[in-house]
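Visitor: Fold the stuff below for me.
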Amino acid sequence: MKSNFFLYLFLLGACSSPKESEIKSEKRIITAGGTITEIVSELGLGDLIVATDITSTYPTKMKELPSIGYRNQIKSEGILSMNPDVILAETDYLSADVVAQLKATGIEVKFFEKPTSVKGAFSLISDLANYLGVTEKGKLIQEEVKNELLELAQFLEKQEVVEKPTMLFIMARGEDMVFVGGDDTFASSIIQLSGLQSPVLGFKDFIPLTPEALAKFNPDYILMFDSGLATLGGEEGLTKIRGIEQTHAFQNGQILAFDGLLLSGFGPRVAEVALEIAKSVYP
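Guide: Predicted coordinates for the structure are as follows:
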C-alpha cells in the first residue's frame, strides 16, 4: 500500500511539473532584441528560435538564422513566413500595425522591457524564465551573474583610487552622426558599474556631440561600440570627430571599444564586460 502511495506522488509530480517540456517540444519562437535572444539561449531554449532581428548577435549561431530586420523595418509578412507560435520582443520594438496584424492571426506577442541597469537585467532574466517555464534555470543564471558581480566588486575594492577617472560614451555612425550618451542610459549605468564616473553631463538620453561639449567634458577615457569606431575608420579615424584631439582620453590613447550587444545589452554578461572595462582602466 505504501509503495502505491509513493508511486502516486511520483506520478502527480510528473503531471504537475513545469511546462518546460511543452515549450521545448512545441513552441516556435521569434525574438526581437539582442538581450532577449541571449537570455533565451542561456535558458537552454535557443534551438526553439526560428528567426531573430539584426541586433541578435550572441550566441554567434543566432546570426545564421533568418533575420526579420530592425524595428520599423520589420514587416508582419516576414514574421508570418516563419510560422512562429510566439514573438518575444522588446517593448516598442515592433510598430503598432505589425503587432495588430500578428495578433489578428492568433500569434502571441509578448513584450519585455529592455534593461539598462543590473536590476533590469535580473528582472528580464526572471520574467523570461518564468514565461518560458524554466524558472529554476533562470535562478541559476542569476546566481552566476551575482558571483561575477561579486568578483567585480572585489576587484574594485582593491584599487586605491582617490578620484574615479571620468569616462564618456560616444556613439558614432560615421563622422556625420556622432552622439554622446547622457544620464539614465545604459552608458551611464555601465560606466558606474565599472568603477568609473561620467563627467557632469546635465542631460538624459543621447544628444549630438559638439566640439564645445567635448572640450567641456574632457574625459579621461572614451567608451565606444567597436562597430561605431569602425565607421570612423578605426582609432586613426577618431580625428574625424571635431574636438576629440584636445581631450585627455585621445591624447593618452585611452579609447575603449567593445561589442555593441555586450556593452549595452545588460544581459547575463553584464558583469563580464564591466570587469573588462575596470581592468582596462585599473591594470
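Visitor: going forward, measure contacts and count neighbours with C-alpha atoms only.
Guide: Noted.
Visitor: Can you name the residues that contact residue 41?
Guide: Taking C-alpha atoms under 8 Å, 6 or more residues apart in numbering as the contact definition, residue 41 lies against 47, 59.
Visitor: and the gap between it and residue 33?
Guide: 13 Å (C-alpha to C-alpha, to the nearest Å).
Visitor: Next: residue 133.
Guide: Distance from residue 133 to residue 33, by C-alpha to C-alpha: 20 Å.
Visitor: So if I had to pick from the two, which one is more boxed in?
Guide: Set side by side, residue 133 and residue 33 show more neighbours around residue 33, with 25 against 19, by other C-alpha atoms under 10 Å.
Visitor: doesn't residue 51 make contact with that one?
Guide: No - the pair residue 33 / residue 51 is not scored as a contact, 11.3 Å apart, by C-alpha atoms under 8 Å.
Visitor: and residue 21, how many neighbours?
Guide: Residue 21, neighbours per other C-alpha under 10 Å, totals 11.
Visitor: Next, the buried residues of the one helix or strand it maps to.
Guide: Under the criterion of DSSP states H and E, residue 21 resides in helix 20-26. Neighbour counts over helix 20-26 (16 or more other C-alpha atoms under 10 Å) mark 20, 23-24 as buried.
Visitor: let's see this one next to it:
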Amino acid sequence: MRFLFLVIVVISTITPSVAATLAQQTQRIISLSPHTTEMAYAAGLGNKLVAASAYSDYPPAALQLERVANYRGLKMERILALKPDLILAWQGGNPSRELARLEQLGINIIYSNPKTLADIPKTLEQLGQYADSPQTAQQAAAEFKRQLQQLKIANHNQPKIRYFYQLGSTPLMTVADSGWPSQIFSFCGGDNIFANSRAAYPQVNQEQVVVRQPQVIFSTQPINTTLQLWAHWQHQLIAVKQHHIYQLNANWLNRPTPRTLLAIKQVCALFNQVRDQH
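Guide: This is a model prediction of the structure:
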C-alpha cells in the first residue's frame, strides 16, 4: 500500500488577507484517503469536511462523514453532487483518470506525496491557510517538530539494526528506502535489508530475506500469522531464532500524520529492546 505526502504549491510570504480569502472560499472539502482525512482534522479543517474515503476512522468524528471513495474507485456522481471547493487526493492510490476529470470540471485538488518526516508539519501549516483559524495548524506543526526533536536527541547515534519490514505476505512485499514508512525505521537506527531496491515497494521471496539475515522482522499483521510464515526458517533466520518478530500499529506506521510520532516511539523502543539483548 502506498502512502504519499501532500504536495502544495504556495507562496511562502502569503499575507493574512490572502489567507483569509482562501479560508472563506473553501467551505466544502472532500478527503479521498484516510491519512488526508486525519491531516485535515489536525490542521483545523474538520468543520469543512463533507465526505471522506473508506477507512477514514481518525479522529472519531471522521466516522460520521459520508463515504465517497474506496479501493474500487470514486463515487463520481456523489462527489459532484456535494459540490466540493477542495479535494484532498492520494496520488498513486486514487484513480488518476477520475481525478483528472474532476480537475477538468474546475475543482481544486491537492495531491498527497510523502517524502520526509519534516514534511508532516509543513503540510499542516500549508493546509492551515484553508482553515478559519490557521493557529490550529501552526500549533500542531510546532508540537510535532518539538516532539520529533526530542525523539531525535533520545535516539541519536544508536547502533544500526538490520531489519525487514513485511508489507503483505501474498505476495511477500517490503519497502525500499525511497518509500514510506522507511523514514520511521531509519530515524530509529534501522538498516533496511532492501534499502537499495529499484522499486519503492518491491516483491521479494523468503530466500532473499534469509540471505540478508535481518535481526528484526516487522509487520502490521498479527505475530502468529508472521511466525507461521517464517516457521520453516527458524533455524536459519536470526530474527526468528531470537524471537525478534514484532507487530506494529498499521495506522500509526502507514499514515504520514501527527500520529507518526507514535510509530516512531514504538519502533525505536523495539529496536532498543533488541540492542539491550545484544
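Visitor: Outside of the helix holding residue 21 of the first structure itself, list whatever touches it.
Guide: Against helix 20-26 of the first structure from outside (C-alpha under 8 Å, 6+ apart): 45, 48, 132-134.
Visitor: swap in stretch 163-170 of the second structure?
Guide: Stretch 163-170 of the second structure is touched from outside by 1, 172-175, 190-194, 209, 214-221, 229, with contacts defined as C-alpha under 8 Å, 6+ apart.
Visitor: Please flag which of those residues sit within strands.
Guide: 190-192, 216-219 (DSSP state E).
Visitor: between those residues, which is closest to residue 268 of the second structure?
Guide: residue 190 (8.8 Å; C-alpha to C-alpha).
Visitor: Now which residue in the first structure aligns to the closest one?
Guide: The pairwise alignment with the first structure assigns residue 190 of the second structure to residue 196, based on TM-score structural alignment.
Visitor: residues contacting its match?
Guide: Counting by C-alpha under 8 Å, 6+ apart, residue 196 of the first structure touches 164-167, 278.
Visitor: can you do 6 Å?
Guide: Shown in contact with residue 196 of the first structure (C-alpha atoms under 6 Å, 6 or more residues apart in numbering): 164-165.
Visitor: go on, residue 46 of the first structure?
Guide: residue 40.
Visitor: That one and residue 241 of the first structure, how far apart?
Guide: Distance from residue 46 of the first structure to residue 241 of the first structure, by C-alpha to C-alpha: 40 Å.
Visitor: Over to residue 3 of the first structure?
Guide: To residue 241 of the first structure, residue 3 of the first structure is 76 Å away according to C-alpha to C-alpha.
Visitor: what do you get for residue 131 of the first structure?
Guide: Distance of residue 131 of the first structure to residue 241 of the first structure, given as C-alpha to C-alpha: 45 Å.
Visitor: which of those two has more neighbours?
Guide: residue 241 (19 against 12).
Visitor: Tell me which residue of the second structure matches up with the more buried one.
Guide: Match for residue 241 of the first structure (TM-score structural alignment): residue 229.
Visitor: Look up the closest residue to its match, ignoring the ones flanking it.
Guide: Leaving aside its chain neighbours, residue 229 of the second structure sits nearest to residue 169 (8.0 Å; criterion: C-alpha to C-alpha, 6 or more residues apart in numbering).
Visitor: any chance of the ones in strands among the contacts of stretch 163-170 of the second structure in JSON lines, plus distance to residue 236 of the second structure?
Guide: JSON lines is the format used below for those (distance: C-alpha to C-alpha, whole Å):
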{"residue": "190", "distance to residue 236 of the second structure": "21"}
{"residue": "191", "distance to residue 236 of the second structure": "20"}
{"residue": "192", "distance to residue 236 of the second structure": "19"}
{"residue": "216", "distance to residue 236 of the second structure": "13"}
{"residue": "217", "distance to residue 236 of the second structure": "14"}
{"residue": "218", "distance to residue 236 of the second structure": "18"}
{"residue": "219", "distance to residue 236 of the second structure": "19"}
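Visitor: Which members of these define the maximum pairwise distance?
Guide: It's 191 and 219 that sit farthest apart of those, by C-alpha to C-alpha, at 15.7 Å.
Visitor: Correct me if wrong: residue 88 of the first structure contacts residue 28.
Guide: No - between residue 88 of the first structure and residue 28 there is no contact under C-alpha atoms under 6 Å: 10.7 Å.
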